[in-house]
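Participant: Got a predicted structure here, sequence first:
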Amino acid sequence: MPSAVSSQSSVKLENPVLDETDQPTKTEEDRQLSLFHQVSEWLQHEKVRRQARKARRAEAASHAAECVQESAERSSEEHHRSSESTFSLDKLEKILLQYAGASSVDGLAPMQAVKKVTRRRPKGLRRGSASESDYTDVEAQVPSVEAFLDNSKTLAYTGGAGEETADSSSSSKRSKGREAWVTFKTEILRLAHTLQLRGWRKVSMENACDMEVIRLSGAMTNAIYVVGPPKNLPPPKTQSGSASVVPRKPPPKLLLRIYGPQVDHLIDREKELQILRRLGRKNIGPRVLGTFKNGRFEEYFEARPLTAKELRIPETAKQIAKRMRELHEGIELLEEEREGGPMVFKNWDKWVDRCEQVTTWLDNQLDSPQNLAKAATEPWRRRGYVCGVPWAVFRKAVENYRAWLLASCGGFSEIKKQLVFAHNDTQYGNLLRMEPATQSPLLLPANEHKQLVVIDFEYSSANTPGFEFANHFTEWCYNYHDEERPWACNSRLYPVPEEQYRFVSTYLTHRPNVGNASPQGTPAMRGRNAAAITPLNLDDGPEPNCQQSQVEKSNEEALDAEIKYLMHQTRLWRVMNSAQWTAWGIVQAKIPGMEEGIAEMAAASRNASPEKNDEHASEQGAKTPTVDADVDEDEEFDYLAYSQDRALFFWSDLLALNLVNTDDLPAPMVEHIRARAVDY
């Protein structure tokens, strides 16, 4: 459940809105009753004035015989407007009177009803609007600012607690780190003020050091922080200038996302924000509250991410399957998304040139005479080719497999029919478990799966259900919090056929309550023109009980066939999933001297082939940001090790599908693959 967010307007009121347990003073009660009387008196006076005006116009129109037709038309028009106005006044009166009780005075509601009006949230108003003002329009523009937030000195997971008294005996390094965090928190608060994030203006810049900023683990592409307000906000000032006895309500916590240095190669941020707005209209995932050049603020959920082990718990797996079905059915693809085909193909095409730059340089380094001497201090040199083979061999294998996949699935046009809006990155860190209160509706058996919240839609777009399943099942094999090998794939943890069957069955039989859900089955079924379930007909055939039994058997057989079909599709698309994430890791890699080496290769290539477009080559080089020297490399995820391990999964599947011969691959790699192969 989203964190509680104040619905207070940016207008400063003389008196705070009262809670249900508060008792208003006599002065407050008199003031509110007086206001109520004034509104009612104005309403009655306005109705009398409009009726008199209507009568005078009707009388004037009746005496203008020479302009009968014109007057009649004008009278009709005026009558229409007057009727609309009178209707509006009647509606206002009805709103006022609906709160009147048996103890009302002169048709006015008692004090309790007035209090209810002040607490009432306007219908359709969303919790936690993106600025100090309440937005009633869910399509309101997300505020943005041209600012860059530097987090290069605050990549540690600790250090962002509220400011404490400095220890005089602390080292200069700790002191420097504390100063970096204070600067970071000050800039966060300055951004929150500029973006007018709701409630955060009550936190003054002098209190920035008392904020709590905690970096979360598990984010692979971005640095993620939870930003909390100071624990003890100074109380507001009264009209007399003294401190109020009523404490301030703290602003809501924020989720701060700062984009990684290599994401320009991976993610189209503008398209991502468009997708998040579409999800927001369906109340799926967290809302974006404000953006800046290299990140954004999001709604914060009081929840915890799942763990790697929880993915394999049967009940949790079923809940994930239901949530997946709701996403696929709840968000309709745009026409251009469906026509563009699977996003996995687009990702590969977008990343492949950068992959070629990186792996070509890496392969050259491995083949150089200096490699052995440097291998002692650079582990990646000891592991061999990132893709298991030279880059050219790997790229050719992906191209051949992709052509085979298209043919196996009936061609590009048939694949487009099966596309759904997929998350494409359902690893355990992107699945949050809400921890509802004792009386929460989320505790009802029918709603338990809604305790799961899906976040991080950076890679979301059109893909097939088979690809989505393959991506999720492969994530069962990873523990990104492993202290020694967070990049490693433990293929023994891949779900066995029985687990896959249960997951897909839950997905297919779940009927989400969404506007565009089809009662006829999944997009995969519609795309294949699957046979419809036979309706029950009591007018012919065998006895009803027997016929019902036959129908149920037919339905079970149809469901079983669809489950096995999607499991087969999962097997086919798993290869492309591995190829994509292999490329993803290569694009993310940061190796000392790599950027300079790639630039030298590009210069040598231009000199050897002057006909190449120099401007294009320079633009490609400019897109590669340099690595910040202050980043602690010990905390960096080993993307090259991840890519190499994922490439072995790729080759294992190609061997199992007989799309490559063992003689075409290095013998040691084939032995390693066979020891960890997943044949299902």
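Facilitator: Sure thing, it's come through.

Participant: hey, let's count contacts and neighbours off CA atoms from now on
Facilitator: Fine.

Participant: Skip the chain neighbours and tell me the closest residue to Trp200.
Facilitator: The shortest distance from Trp200 to any non-neighbouring residue, by Cα to Cα, 6 or more residues apart in numbering, is to Pro251 (5.6 Å).

Participant: Distance-wise, check the residue lying closest to Asp150 once chain neighbours are set aside relative to Ser172.
Facilitator: The shortest distance from Asp150 to any non-neighbouring residue, by Cα to Cα, 6+ apart, is to Phe184 (7.4 Å). Counting by Cα to Cα, to the nearest Å, the gap from Phe184 to Ser172 is 18 Å.

Participant: quick one, helices of the stretch 401-550 of the chain?
Facilitator: Counting by DSSP state H, counting those that start in this stretch, the stretch 401-550 of the chain has these helices, from start to end: 412-418, 465-475, 497-509, 523-527, 544-588.

Participant: Using a markdown table, lay out those together with mean neighbour count and distance to Val226.
Facilitator: Conversion of those to a markdown table gives the following (neighbours: other Cα atoms under 10 Å; distance: least, Cα to Cα, whole Å):
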| stretch | mean neighbour count | distance to Val226 |
| --- | --- | --- |
| helix 412-418 | 17 | 38 |
| helix 465-475 | 24 | 25 |
| helix 497-509 | 18 | 32 |
| helix 523-527 | 18 | 37 |
| helix 544-588 | 19 | 24 |
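
Participant: possible to save those helices as JSON lines with distance to Ile455?
Facilitator: As requested, the helices of the stretch 401-550 of the chain are arranged in JSON lines below (distance: least, Cα to Cα, whole Å):
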{"stretch": "helix 412-418", "distance to Ile455": "24"}
{"stretch": "helix 465-475", "distance to Ile455": "14"}
{"stretch": "helix 497-509", "distance to Ile455": "19"}
{"stretch": "helix 523-527", "distance to Ile455": "23"}
{"stretch": "helix 544-588", "distance to Ile455": "19"}
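
Participant: take the one below as the second:
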Amino acid sequence: MAVKTKEFMEGIWPKELMDLLYCLASNWGDAMDKSILKINHLSGAMTNEVYTISWPTEVPNSSRTVLVRIYGEGVDLFFDREEEIRTFKCLSTRGYGPKLLGQFLQGRVEEFIHARTLSATDLRDPTVSALIAAKLKEFHNLDMPASKKIILWDRMRKWLQEAKNLCSAEHAREFHLDNIEKEIAFLEKSISQGNPQKIGFCHNDLQYGNIMIDDNTRYITIIDYEYASYNPVAYDIANHFCEMAANYHTDTPHVLEYSKYPGLEERQRFIRQYLNDADHEARDTEIDQLVDDVEKYTLANHIFWGLWGIISGYVNHIEFDYMEYARQRFEQYWLRKHGIFNVKVK
């Protein structure tokens, strides 16, 4: 049975988790008492329940903090958990993200990073945006022990089938699921033809909540690798741009404001900073090409996360209006397809 926020805050936790916390505390030389644990639920997560847990150490006025992630219901439909853990461990050994401290049946315990998670407004700060662009390029250039095959299109088709299996007839009609396979095929063919595209290790979920910053050192950390895989880097950048329409820390976290999607100048600036480095200054033609590719991949993002929303609406019980979120993503797909590809939309 999944742990709910109310149960967790009241101390009704899996025994495996408590055993793991006691073991960690013992290894660190801490005398941990369940009654003095300080628990904080982190808002903004749409797949998992995330908490920080703190307790006093033997050092006066000092405390220890870890992060506990309770897996959401039905997430195994989206990705392979064992593969995600392998990615997590591999990135940790290379100095990316937190360390994995332990696992239990319903989740895991991670190192707590002493940095703050970005806010929605941070993404629009030119200085922060430049740091994100540089870190993202570094992330894309990682050589990971995973299949180098593009996973995007096969994953979308898999999710489409899952959505069809779960959906009521009403929802299947509303979201035009019988037509989505044609749209995926259209995008795959239309985007893939022409200029060769760079493939890199992509995060695939670059919302502000998955990016942290140390305000003292200005060091950026990208966290949460559940959807990470090799994909066209333009797709990952498109995902980041689409996420600028979201604010998951409001009373209506599912509502997307596409008026906040970055304008051309802002997109060009990000991509210029992404492409530039000490040994290479991007040409305008290079920037323009990637800007164009990114815009096309926003359409793939809308279908990808639209399908995610439909499936999540049936299998996940976190307080988030997944179906309305899905409606907005598909609405944007149909609105933007004509302008990007200059084709008639039915």
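Facilitator: Cool, the structure landed. No experiment lies behind these values; they were computed from the predicted model shown.

Participant: hmm, back to that, which one of the helices of the stretch 401-550 of structure 1 lies nearest to Phe297 of structure 1?
Facilitator: Closest approach to Phe297 of structure 1 among the helices of the stretch 401-550 of structure 1 (Cα to Cα): helix 544-588, 23.2 Å.

Participant: which bit of structure 2 covers the helix or strand following the closest one?
Facilitator: Using DSSP states H and E, the helix or strand that follows helix 544-588 of structure 1 in sequence is helix 594-608. Under TM-score structural alignment, the alignment places helix 594-608 of structure 1 onto no residue of structure 2.

Participant: What helices and strands are in contact with helix 594-608 of structure 1?
Facilitator: Helix 594-608 of structure 1 sits against helix 343-366, helix 614-622, with contacts defined as 3 or more Cα pairs under 8 Å, 6 or more residues apart in numbering; DSSP states H and E.

Participant: Report the inter-axis angle for the shortest one versus helix 343-366.
Facilitator: Following axes from the mean of the first three to the mean of the last three Cα atoms, to 10 degrees, one obtains 90 degrees for the angle between helix 614-622 of structure 1 and helix 343-366.

Participant: so who does Asn347 of structure 1 touch?
Facilitator: Leu266, Gln580 (Cα atoms under 8 Å, 6 or more residues apart in numbering).

Participant: can you check the one 5 residues further on too?
Facilitator: When the contact criterion is Cα under 8 Å, 6+ apart, the partners of Val352 of structure 1 are Ala583.

Participant: From Tyr219 of structure 2, how far off is the residue mapped onto it from structure 2?
Facilitator: Taking TM-score structural alignment, the alignment pairs Val352 of structure 1 with Leu160 from structure 2. As judged by Cα to Cα, Leu160 of structure 2 and Tyr219 of structure 2 stand 38 Å apart.

Participant: Check Ala115 of structure 2 too.
Facilitator: Where Tyr219 of structure 2 is concerned, Ala115 of structure 2 sits at a distance of 9 Å (Cα to Cα).

Participant: For these two, list the residues in contact with both.
Facilitator: By Cα under 8 Å, 6+ apart, the residues touching both Ala115 of structure 2 and Tyr219 are Ile213.

Participant: Excluding sequence neighbours, find me the nearest residue to the aligned residue in structure 2 for Thr221 of structure 1.
Facilitator: Alignment note (TM-score structural alignment): Thr221 of structure 1 maps to Thr47 of structure 2. Leaving aside its chain neighbours, Thr47 of structure 2 sits nearest to Gly72 (5.2 Å; criterion: Cα to Cα, 6+ apart).

Participant: Return the residue of structure 1 aligned against the one you found.
Facilitator: By TM-score structural alignment, Gly72 of structure 2 lines up with Gly260.

Participant: surely that match meets Ala219?
Facilitator: No: using Cα atoms under 8 Å, Gly260 of structure 1 makes no contact with Ala219, being 9.9 Å away.

Participant: can you pull out the strands in the stretch 51-200 of structure 2?
Facilitator: Ranges of strands within the stretch 51-200 of structure 2 are 63-70, 100-104, 107-111, 116-117, 199-202, based on DSSP state E, counting those that start in this stretch.

Participant: In structure 1, what range does the second one match?
Facilitator: I take that to be strand 100-104 of structure 2. With TM-score structural alignment applied, strand 100-104 of structure 2 matches the range 288-292 in structure 1.

Participant: With structure 2 overlaid, report how far the matching stretch is off on average.
Facilitator: With mean Cα distance after the TM-score superposition for structure 1, stretch 288-292 of structure 1 departs from structure 2 by a mean of 1.0 Å once superposed.

Participant: out of Ala115 and Tyr219 of structure 2, which sits in the more crowded spot?
Facilitator: The residue with more neighbours, out of Ala115 of structure 2 and Tyr219, is Ala115; 17 against 14, by other Cα atoms under 10 Å.

Participant: What does that one correspond to in structure 1?
Facilitator: Using TM-score structural alignment, Ala115 of structure 2 sits opposite Ala303 in structure 1.

Participant: can you count the residues close to the spatially closest residue to that match that is not a sequence neighbour?
Facilitator: Closest residue in space to Ala303 of structure 1, ignoring its immediate chain neighbours: Met434 at 4.5 Å, by Cα to Cα, 6+ apart. Around Met434 of structure 1 there are 19 other residues, counting by other Cα under 10 Å.

Participant: hang on, Met434 of structure 1 packs against Glu448?
Facilitator: No: using Cα under 8 Å, Met434 of structure 1 makes no contact with Glu448, being 9.9 Å away.

Participant: Translate Glu458 of structure 1 into the numbering of structure 2.
Facilitator: Per TM-score structural alignment, Glu458 of structure 1 is aligned with Glu226.

Participant: check contacts around that match.
Facilitator: Taking Cα under 8 Å, 6+ apart, one finds Phe79, Arg81, Glu84 in contact with Glu226 of structure 2.
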